[in-house]
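>>> The following block contains a protein sequence and its predicted model.
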Amino acid sequence: MLYRNIGVDLGVTAKHKAQVLDEQGKKVVPNFSFSTSKDDLDALCQQALSGTNQGTKLRFICEPTEMSWFPFAIYAKTNNHDIVRVKSHKAHDLRKYFSRHKKNDKLDASVLAVMPMIDEKATEQIYLSDAKTFSLERRNRQKEKITNEIAAIKNRLSSLYHWVMPGLLDCFGDSFDSRAREFYRHFSNPFRAKESGIDGIRQILEPAGRQKMKPDLPEKLYSIACRSCELYAKASCYVDFTEIQDEVHIELQLLEAQEEALAQIKDRVESLYEKVHPSKNIESLKGISENLGPSFIGIIGNPDRFSSQSKLRCFAGMIPKQDDSGETNKKGLPMTQEGPSRFRRDLFLATDVARQWDPQLAKIYYEEMVNKGHCHTQAICATIPNLLNRILCVLKENRTYQLRNIEGNPISATQARQIIKEQFTVPEEIRQRTRSKINKNKKEERIRNLFKRQSSEMTPQNSHNIPPKDMLQKFEKYFNNAS
C-alpha cells in the first residue's frame, strides 16, 4: 500500500506545521500551517492526496506533545488514516543529524515526515482506548492529583505546628482526626488556647468526635499552649498569631473541600471500573486490590494490543538496558524506566505484597536477595516482570489467577504462605548485610568528598591527585571519630 507521510509539528498555543512527503521522500505540498479544526484538517488531507493513485493512504507522524496529539488521532481514526507517534528523543537525535545548530517548526515537521523512511521501528501506532477506559484513566490521574494535594496541605499544617506549638501533634493519635481539626480551627493561636483554659478546650473538643475523648487530652493541649506562650511572650513584633489562625482556617477549608472531591472521584472510579472490568479477575492476583485494580486496567486498556509479554514489560519500562560489544556483555544495567511512572510505582507496591503470597515470586525475590546479594529494591524490580506476565495472562484469558507451588501444582493461600515461610524467607542477617553494604558505599563516598574538599584548598584547581590508601584510612578514622 502506498503512503504519503505527513509530519506534524504540534503546537499547544500556536498553529501546527505540516510537511507532506511522498513514498520517495519528495516534498509534494508547500509548508502548511493550520489550526485544530476539521476544516483545516480536511484542507490538509485534500492537498496531500492531490495527484495520488486510488488507495493511497495518509500517515500522520507526530510527537506526544501534551494532549495536542489527541484531536489528530481522533480525526485520523474516524477518517481511515494512519497516525503514528515518534518518541521525542528519537526526533531530537535525527534533527541534530540534519542540522546541529538549528531548530524551528519547519525542521521539526520535516524530521517527523522522513522518520518512517529512515527507521520505521522508531514509530509506533497510537492506541486509543474506548471511552469508558479513557474516562477511567483520567479519573485515576485526577484521583492521584487530589491525593497529592491533600498530602501537601497536611504537610504544610504539620510543618506549621512544629514551630507554632512544639509537641502538639503528639497529643493526637491521628493528627487530622475530627478533634485535632477542631483544635486547629479554634486554637492555632496559643494565646487564645491559654485564655480559654482547660474547660474551654474541653467544651470545644468533646462534641467534635464520635469516640470518647481521652480525659487528659485537654490538660496536655493546655500545657503545650502555655509553653508556646512562654516561648513567644515577646515575639509580637515578629509573629502575628491572629494571621496564623486565619491561615489555618483557610487551609482546613481547602483540605475538607479536597477530601469531599476525592470521595466523589473514588465513587466514580469504582463505577467506571465495574463497567470496564466487571469480572475483576485482576484482583485475584495477590497484591492487586480494589485500589490498584482500576489503575492497572486504566493504564493497560485492551490487553490484546500487547502481542507478547515482553511488549508489556517494555511498555512499563521494566527491562534492563543492554550494552554488548564483541564478546563483552555487561550485566546489572539499570532499567529503561520508560512509560508511565505511576504504573511502575503501583507495580512495585503490588509486587512487594505478591511475593509474600506467591511461592514462585517469592523464590525469585529470595534468589535475588540471598544468592545475588541484591538489596530489597533491586530484588523487587527483578520480580516485577513476572507479575506483569501474570497480569497480562489473566486479562487476555479473562480468568482468575491460581496460586501454584514451585512445581506448578495448584495450592491454597495457606499452603502458599507455609511454603514461603519454610523455604523462601530471607534471613534478617542477609537484609542487614545488604543495608550495611549500601551504607558502606555511602560512607566511602563521603570520605572521598571530604578529602576533595580538604585537598582543593591546598592544590591548584586543575590538579587531579588520587588520594593514597593510607591517607584515606586516616580520613576514615577521622570520620568515625567525628560521627
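Yep, that arrived.

>>> Only C-alpha atoms from now on, for both contacts and neighbour counts.
Noted.

>>> now the helices for the stretch 101-250 of the chain?
Ranges of helices in the stretch 101-250 of the chain, per DSSP state H, counting those that start in this stretch, are 105-118, 131-164, 178-187, 190-205, 217-231, 241-276.

>>> okay, the ones you listed, which one's buried deepest?
helix 105-118 (a mean of 21; mean count of other C-alpha atoms under 10 Å).

>>> what does it contact?
Identification of contacts with helix 105-118 by C-alpha atoms under 8 Å, 6 or more residues apart in numbering yields 5-9, 17-21, 25, 31, 61-62, 86, 91, 94-95, 122-123.

>>> What strand or helix carries the residue nearest to Leu292 when sequence neighbours are not counted?
Nearest residue to Leu292, sequence neighbours excluded (C-alpha to C-alpha, 6 or more residues apart in numbering): Asp346, at 6.8 Å. Here Asp346 sits within helix 341-354, counting by DSSP states H and E.

>>> Just want the angle from that helix to helix 131-164.
80 degrees (axes from the mean of the first three to the mean of the last three C-alpha atoms, to 10 degrees).

>>> Give me the contacts around helix 341-354.
285-288, 292, 295-296, 299, 316-318, 361, 380-381, 383-384, 387.

>>> which of the residues in that helix are buried?
Of the residues in helix 341-354, Phe343, Arg344, Asp346, Leu347, Phe348, Ala350, Thr351, Asp352, Ala354 count as buried by neighbour count, 16 or more other C-alpha atoms under 10 Å.

>>> just stretch 355-366 next, same as before
Neighbour-count burial for stretch 355-366 [16+ other C-alpha under 10 Å]: Arg355, Gln356, Trp357, Asp358, Pro359, Gln360, Leu361, Ala362, Lys363, Ile364, Tyr365, Tyr366.

>>> Just the ones of the contacts of helix 105-118 in strands?
By the criterion of DSSP state E, membership of those in strands covers 5-9, 17-21, 31, 61-62, 86, 123.

>>> Included below, for side-by-side comparison, is a second structure:
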Amino acid sequence: MSVTLGIDLACRTPHVASLADETGRLIWSGRTFWTRAGDLRDLWEDLDCDPTELTVVMEPTRNAWAPVAAWFKRRGAKVVLVPTTQSADLRDYYSKHTKNDRLDSVVLARLPLLHPEGLRTHVGDGPGDPLRRATKQRSSIMKRRSAIFARIDALLELLGPGWYEELGTDYGTASLHLLARYGDPRALVRLGRGRLGQFLIRHSHGQWRHDKADHLLAIARASVELWDGDGIDLAELGLDLAIEAEQALMLSGQVRALDERIAGLYAALDPAQIARTAPGVGPVLGAAITARLGDPHRFASLAAIRSYSGLVPKVSQSGQAEHHGGITKAGDPLLRQSLWMAADMARRADPQLAATYVRLMNAGRHHDTAICHVATTLLTRLAACLRAGTDYVIRDVDGTPITEAEGRAIVKIHHQVDPAIRKKNARGRNPARLKHRTSRVSQESQSAPTTRPAKNHSRTPQVA
C-alpha cells in the first residue's frame, strides 16, 4: 500500500508530520519530531512500510528541509518538494479560514489526491551542494564590495574630481592599499615622491611607478588647497576612507579564494565544461548557471526549465482576451541574474541571438526586455546541451556552424541596432520610472516647484 508522509517543517520548533494512505485517509496526524537522528529513527519505525511505497512531501523551508530530505532519500523513499505558494493555495482550498502546522501537514499528505502533477521527485542536495553555496557567496560578496566602492566614490568627491582620473571607480589592490594607508591627502604629501613611488611599485606589482606618484601628489596638494585647512577634518575623512578600503581589500581576498574553490568544484561537476562552450559564458557565469540550475534531467521538459528561471512572462487569458505581463521572477534569482549577464554578452557573438535582439529592439522593446528574451533562448539551448552532453554550437542565421570570431564579425556588420531606435526605446521606459518622482503626489515639500498644476482639495467649505 502506498502511503504519503506530509511534513510541515519548522526552523526553531518541532516539525509536524501526518501520514495518509493512497485514498487520502489519514492513518495518523500531528506527530511532532526534531531533526535529530533518534527522532527520525522513531518516526521511521512508526511508518512501518516499504520504503519504495513511501512518498515524503514537504516545503523547502529555508535550509531545514535539506537534512530531512537527505535522511529519507538514503532509505529509498521518494521525496517531493512543493513550492510554498502552491501549498498555500491548496490549503486555502482545503480550509479557507484556518491555518496551523497540523493542517499544513495534512494538506501535504493528501497532495497526491489534490495535485498529482506536483509529485516530482527531488534530486540533488540543494543547499548541501558546495558549488551552489560558493556561487551564492561570491555573488553576495560582490554586491557588498560594489556598495563599498560607491561609498568610497562619495568620500572622494569631497576631495575633488582629480582622484577619479587617477584611481578610477573599479578600485584595484594598489588603489585600496593607498586609500587604506594614506586617505588623508596631507599624509600623502608628507610621504614624498620617493617613498610613494616605492609603495606603488610594491602594491601594483610594477604597474604604477614614480610618474603615477607625481600625479597622485599633484591631486593631493590640490585637495589640501581646496579646503585650505578649514571646513572639513581631512584626518577624519582619511580614517573613513581607510575603513572602507580595508573592508574592500578583505572582500577582494575572499573573492579570489572563492574563485579558486569554484573552479575546482565546477571542474568536478562538469568535467567537459559544457556551459562554458556558450558565447559570453566564462568561468564565473558557467559555474553559477550550472550550480543554480542543478541537474537538468530533473525537469520534465525544456519549458519547465524556462519556467524555473523566472524569465518567462506572466499570462492572463480568458475567452478571447489574453494579456502578457512582466516576467514571473520565480525560481532562483542568481540563475536569472547570471543568464541575463551571459545573454548580454552572447548576443555580441551569436548571430541568431543577435538577430532576435535586433528584431525586438526594432519592435520598440526596451533593452532589458530584449535581453530577457535572449536569455530565455540561451537557457533553452544550454539546457539542451547539458541534457545531451554536447557542446554549444554557434550558428549563423541560416544554420551554418561558425566560430566565435566569425560570429562577432557577422554581428558587427549585419546585426546592429540603430542608435536612434535604442535612444527612443530608452525614453519610453524612463517616464514610467520617473513618474512618481515628478508628480505632485511624491513631492515631500508641497512648496517644491512642479511642472504640473497643483491639485489642492479644500477640506472646509468656501464661504461666498
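On my side now, so go ahead. Quick caveat: nothing in here was measured; it's all calculated off a predicted structure.

>>> Closest one of the buried residues of helix 341-354 of structure 1 to Ser188 of structure 1?
Ranked by distance to Ser188 of structure 1 (C-alpha to C-alpha), the buried residues of helix 341-354 of structure 1 are led by Asp346 at 37.3 Å.

>>> distance of the closest one from Ala257 of structure 1?
Here the criterion is C-alpha to C-alpha, to the nearest Å. By it, Asp346 of structure 1 lies 26 Å from Ala257 of structure 1.

>>> now do Asn140 of structure 1
Taking C-alpha to C-alpha, one finds Asn140 of structure 1 at 18 Å from Ala257 of structure 1.

>>> now Asp470 of structure 1
62 Å.

>>> Equivalent analysis for Arg100 of structure 1, please.
51 Å.

>>> before we move on, what about Val276 of structure 1?
Val276 of structure 1 is 29 Å from Ala257 of structure 1, by C-alpha to C-alpha.

>>> re earlier: in helices, which of the contacts of helix 341-354 of structure 1 appear?
Taking DSSP state H as the definition of helices, the contacts of helix 341-354 of structure 1 contribute Leu292, Ser295, Phe296, Ile299, Ala316, Leu361, Ile380, Cys381, Thr383, Ile384, Leu387.

>>> tell me the contacts of the residue nearest to the second one when sequence neighbours are not counted?
In space, and not counting its chain neighbours, Ser295 of structure 1 is closest to Asn140: 6.3 Å by C-alpha to C-alpha, 6+ apart. Contacts of Asn140 of structure 1 were listed using C-alpha under 8 Å, 6+ apart, and they are Val269, Pro294, Ser295, Gly298.

>>> can you tell me which residue in structure 2 aligns to Asn140 of structure 1?
By TM-score structural alignment, Asn140 of structure 1 lines up with Thr135 in structure 2.

>>> how many other residues sit next to Pro271 of structure 2?
10 (other C-alpha atoms under 10 Å).

>>> In structure 1, what sits opposite it in the alignment?
Under TM-score structural alignment, Pro271 of structure 2 pairs with Pro278 in structure 1.

>>> how far away is that match from Ser271 of structure 1?
Distance from Pro278 of structure 1 to Ser271 of structure 1, by C-alpha to C-alpha: 10 Å.

>>> element containing Ile364 of structure 1, please.
Applying DSSP H and E, one finds Ile364 of structure 1 within helix 359-370.

>>> now do Ser33 of structure 1
strand 27-34.

>>> tell me what that strand is packed against?
strand 16-21, helix 38-48 (3 or more C-alpha pairs under 8 Å, 6 or more residues apart in numbering; DSSP states H and E).

>>> if you set the cut-off to 6 Å instead, what comes out?
strand 16-21 (3 or more C-alpha pairs under 6 Å, 6 or more residues apart in numbering; DSSP states H and E).

>>> with structure 2 superposed, average distance for the strand it packs on?
On superposition with structure 2, the mean distance recorded for strand 16-21 of structure 1 (mean C-alpha distance after the TM-score superposition for structure 1) is 1.6 Å.

>>> Report the angle between that strand and helix 105-118.
With the same axes, to 10 degrees applied, the angle from strand 16-21 of structure 1 to helix 105-118 works out at 40 degrees.

>>> ok so, going back, show me what counts as buried in the strand holding Ser33 of structure 1.
Quick answer for strand 27-34 of structure 1 (16+ other C-alpha under 10 Å): Lys27, Val28, Val29, Phe32, Ser33, Phe34.

>>> from memory the last one sits against His16, does it?
Yes: in this structure Phe34 of structure 1 lies within contact range of His16 using C-alpha atoms under 6 Å: 5.4 Å.

>>> Helices along the stretch 301-450 of structure 1, start to end?
309-316, 341-354, 359-370, 376-397, 413-423, 428-456.
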